[in-house]
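Undergrad: need a structure here:
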Amino acid sequence: MELDTVQKKLVLSKQLGINLLKGKTSSGKTTAAVHRAIYLKNQYCLYEDDKILIVSDSNKDIQTAQIMYNKISSESETEYSTLFSKREDNLSFYSIKEIVYKYFNLNRKKNKYNIISDTEKINIISKCLHDVKKNYKNIKFLHEKYTRFFIDEISWIKCCNYTTLEEYQNAERTGRKVKKGEGPSRIFKNSNTREAIFNLMLLYNEILEKSKSIDCEDIDIIALEQVKTSNDKFTHIIIDEFQNFTKVQFEIIKLLLYRKAYFSMTLVDNKDISLNRNAWFIKGKKLNRIGVDGKIKTYNLKNTYKSDLELKTNIKSETENYEDRYSIETFEYHDIRHNRKFNFIRDINDICDVIVKEEDKEYEYEKDELRELAVYNDIAAGEPILINSDIENKFYMPKYWLKGINDCFILKVKGESMIGANIFDGDYVVIRKQYSAQNKDIVAVEIDGSATLKRLSISKEGINLMPENSRFSPIPVTDDGTNIIGIAIGIIKGK
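TA: Okay, the predicted model is just below:
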């Protein structure tokens, strides 16, 4: 696609610092941003530590930008190159989720957290409401029927990283739309209402802290604190779909900026779309609040390009079949009860984003159609090992796979004693929690504080836990110190 005058001004601009690129859908924003990245790579990456980051709000958008870069770079590389151009690729593409989870997981190595579910969040907020409304009897809407309203408002406060009542009391709360009957249409500054909501959040946070639990907004805040200790830096950063970033997410990106004399940050703003209700730079909010020194140069794209739309459509068809190895996990679920198999994928950064593949069709499940299962590490398919009671992860599975099962969880397998039953080292086994079992069931058993996975064998000679591998010996069962934890009803295999 031939660049128009405004696009060329941005791409070839020698003014560094902060640039804002605005335009509607298919106005050529991403195309211009990719050309700008190639220009910066060749003109303003002077030293070995000079790097460029392109970041977007979603995996699909960043995949689109990366494929677009591959298409454009081979055609335009020589157009922007100089004697000082570096041959090696010093340009990185990440979604904000990938960046957040990278730094969150670095922190998680030192601190174990339990990430609460929506159901747990609702229960905690309901409990906190009961306590808070005792001190604010004149505020009528402090009622459990508005729990979703309070959850959303606390989410916004956390996404803005407001840690004091004064910050929240004076914050411009625009952009929130509340339907009649779902909560107050407006929350005034410096009001008792805001004070009550803030104290509700403090009590909610206190309960989470006591149980070593966090919510999704805490993940971003933890990542922000971790970035402050990192040496990862980029001389040039391009933020695509800038309008969807929260304040905390933008603060993370700011900390990654290497403020050399020739640094630059390009903000790409889609004027048509704002998908994040917790976004910081909503309509009407001034850009001088981004907290970056210097003048902001604005470029407005007013044309619409069919060729750009076609290019993105072609790229979209490629990204639908493109599984980024850092963000997509593929699994096969073996339903032991009904002898069925299902293939499904999930986003590693949003594990409740589940798509099930059946024959030539794909079915994307809403969160209320999924069931959340805790994952524990480890259970031995070999010699018994000590039980680890900490929840290491969570899996979301379609509810109909587990129809009729009231209480179940997942254990990660370690060892090879059950390979004859198609259970291998590293597999996940879905366990129905119960304290009795039938002959030939595959059971999870606690033996003197350790756990193992075996097939139950009941005969005249006695009761044994039988391996499905001739290299391992049966384990005799005695009454003392042996307890059935549950029986295996399914196997999850990574692909």
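
Undergrad: CA only for contacts and neighbour counts going forward, please
TA: OK.

Undergrad: helices and strands around the lengthiest strand in the chain, which ones?
TA: Identified as the longest strand of the chain according to DSSP state E is strand 482-494. Helices and strands touching strand 482-494, by 3 or more Cα pairs under 8 Å, 6 or more residues apart in numbering; DSSP states H and E, are strand 328-335, strand 428-433, strand 442-447.

Undergrad: quick one: which of these is nearest Ile122?
TA: Of all the helices and strands packed on strand 482-494, strand 428-433 sits nearest to Ile122, with 24.9 Å by Cα to Cα.

Undergrad: Asn199 is in contact with Val132, isn't it?
TA: Yes - under the criterion of Cα atoms under 8 Å, Asn199 makes contact with Val132 at 7.3 Å.

Undergrad: Here is the second sequence; please produce its structure so I can put it next to the first one:
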Amino acid sequence: MKLNVEQRKIVELEPQGHLAVKGVAGSGKTSVAIRRVSFLKEHYCFEPDDRILLVTYNKTLLNFIHYQFNQLSEEETYDSFLSEHKTDVTITTIDKLMYRSFKARMTRLGLQLKTMTNRRQLLKVMNHALYDMKDNYKDVTILSPKFQNFLLDEIHWLKACDIQDLNVYQEIDRIGRATGSKGMPQKLHKNSETREAIFALKEHYDRLMLKEQWVDFPTINLMALREVEEHPPEGYTHIIIDESQDLTKVQLMYITHVQTDKPHQSIMFVADNTQSIYHLSWLGKGRAYTTIGFDMSGRARTLSKNYRTTTEISKAAYGLIEHDEAILSNVDFVKPALIDRHGHAPIYRFFKDHSSHLVFLKQEIESLIGEYQYKDICIVAKESRFLEDIEQYLLSEKNSSPSTQSSKTRF
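TA: Predicted coordinates:
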């Protein structure tokens, strides 16, 4: 894991409070975060209780970080580094970190709560709440089971943003909720009866959950935040947040509450807002760092070169977003700089119907099998229902295909 000059400059910056590292995909942001841990431990952990936290959004990224540590070619390897500093360096996911605080909260309050993660079960509770409230807001058409997914997402968003007051919800901008797709409302208007009804639905939904001693993940995170707000834990001197654009506001606020107040403390946000895909994310929707208490004026560094892909792929990717005003107007947007690495350009194909699309995928896979194995081929779709259609089609066709008949790979 060798660093170039611009990456090393960021790694070796003197910690002076908060810092944002913005970069395009493949620019080495995570590599910088990993090396930053080692640098801070060696040079800026003066006191016996100094600790470092590197927190990631999900397990996949955590596994990648573990892999990267194993690939270190300089003096410290992952195993020796962690064994030497196992008590003062924590590398974990935000969910695992917050779940510990949630457990502490339950113990403190004498609660025995169960976690409900299955969406069908959550929607069942949602429909129960909708039935109970059907006569309360007769003029609010959105309070209907046909909008159950939209309403559940909105309730989760309210909790992920720690919005506990109706007046706050009535005034806040709902970024990304004005698409009007699939029969959804064009916009959740401010100071409206619709917002009032949704907020009341959230309150009743939570009551139904707690009545049966169930909690969802947004509630777990809220309880974890309350725990560290009221009972500050042993904190971290230095914190690095990788893929910070994916975290919710509650998760970001939680992290700020587990930092120790010291003159040499630091917190580094590593992000690429063009890669934000989670509807509950806070910074990824273009919101400023000031909304979580940090003024990044003069405190941002940029990595603009993509070392992972070719010039052709980088240009094609940028071409997909260059006319998106929501992305380009984001103050944290980084325009990619091209490197002298070339390859085949991506291929775009348009299909008049879904059936011809499925046939093409099957034929394309069969043409690749002579040179590649099934495990080397990846199909990506915007929505899971498309993947389910593709899976069913390939399974139905495999008896008539010699290549799929001889394969032990599961579709």
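
Undergrad: What number of residues are in the vicinity of Leu129 of the first structure?
TA: Leu129 of the first structure has 24 neighbours, counted by other Cα atoms under 10 Å.

Undergrad: correct me, but it touches His143?
TA: Yes - applying Cα under 8 Å, one finds Leu129 of the first structure in contact with His143, separated by 7.0 Å.

Undergrad: got the buried residues for the longest strand of the first structure?
TA: For strand 482-494 of the first structure, burial by neighbour count (16 or more other Cα atoms under 10 Å) applies to Thr482, Asn483, Ile484, Ile485, Gly486, Ile487, Ala488, Ile489, Gly490, Ile491, Ile492, Lys493.

Undergrad: again, but for stretch 108-122 of the first structure
TA: By neighbour count with 16+ other Cα under 10 Å, stretch 108-122 of the first structure contains the buried residues Tyr113, Asn114, Ile115, Lys121, Ile122.

Undergrad: chain center to that stretch: distance?
TA: Distance, stretch centre to chain centre, for stretch 108-122 of the first structure: 13 Å (Cα atoms, centre = their mean, to the nearest Å).

Undergrad: Spatially, what comes nearest to the residue nearest in space to the middle of the second structure if we skip its sequence neighbours?
TA: In the second structure, the centroid-proximal residue (Cα atoms, centre = their mean) is Asp246; its distance is 2.9 Å. Among residues not flanking Asp246 of the second structure along the chain, Ser281 sits closest, at 5.0 Å (Cα to Cα, 6 or more residues apart in numbering).

Undergrad: and if you look at Ile122 of the first structure?
TA: Per Cα to Cα, 6+ apart, closest to Ile122 of the first structure is Thr147, 6.9 Å.

Undergrad: Wasn't that neighbour part of a helix?
TA: Yes - Thr147 of the first structure: assigned to a helix according to DSSP: H, G, I helix; E, B strand; the rest coil.

Undergrad: And the strands in the stretch 151-300 of the second structure?
TA: When assigned using DSSP state E, counting those that start in this stretch, the strands of the stretch 151-300 of the second structure occupy the ranges 214-215, 238-241, 266-271, 300-303.

Undergrad: Which of those strands sits closest to Lys29 of the second structure?
TA: strand 266-271 (6.7 Å).

Undergrad: average gap between the closest one and the first structure?
TA: Once the two models are superposed, strand 266-271 of the second structure sits on average 0.5 Å from its counterpart in the first structure (mean Cα distance after the TM-score superposition for the first structure).

Undergrad: what's the distance between the nearest residue to Met116 of the second structure once chain neighbours are set aside and Phe64 of the second structure?
TA: Counting by Cα to Cα, 6+ apart, Asp216 is the residue found nearest to Met116 of the second structure once chain neighbours are left out, at 5.2 Å. Distance of Asp216 of the second structure to Phe64 of the second structure, computed by Cα to Cα, to the nearest Å: 27 Å.

Undergrad: and those two? which has more neighbours close in?
TA: Asp216 (18 against 12).

Undergrad: So the more buried one is in contact with Thr115, correct?
TA: Yes - taking Cα under 8 Å as the definition, Asp216 of the second structure is a contact partner of Thr115 at 5.8 Å.

Undergrad: that older thread, please tell me how far the longest strand of the first structure is from the chain's geometric centre.
TA: Distance, centroid of strand 482-494 of the first structure to centroid of chain: 27 Å (Cα atoms, centre = their mean).

Undergrad: what angle separates it from strand 328-335?
TA: Per axes from the mean of the first three to the mean of the last three Cα atoms, to 10 degrees, the angle that strand 482-494 of the first structure makes with strand 328-335 is 130 degrees.

Undergrad: picking that back up, wait, the residue nearest to the centre of the second structure touches Gly284, no?
TA: Yes - counting by Cα under 8 Å, Asp246 of the second structure does reach Gly284; the two are 6.2 Å apart.

Undergrad: All set, thanks.
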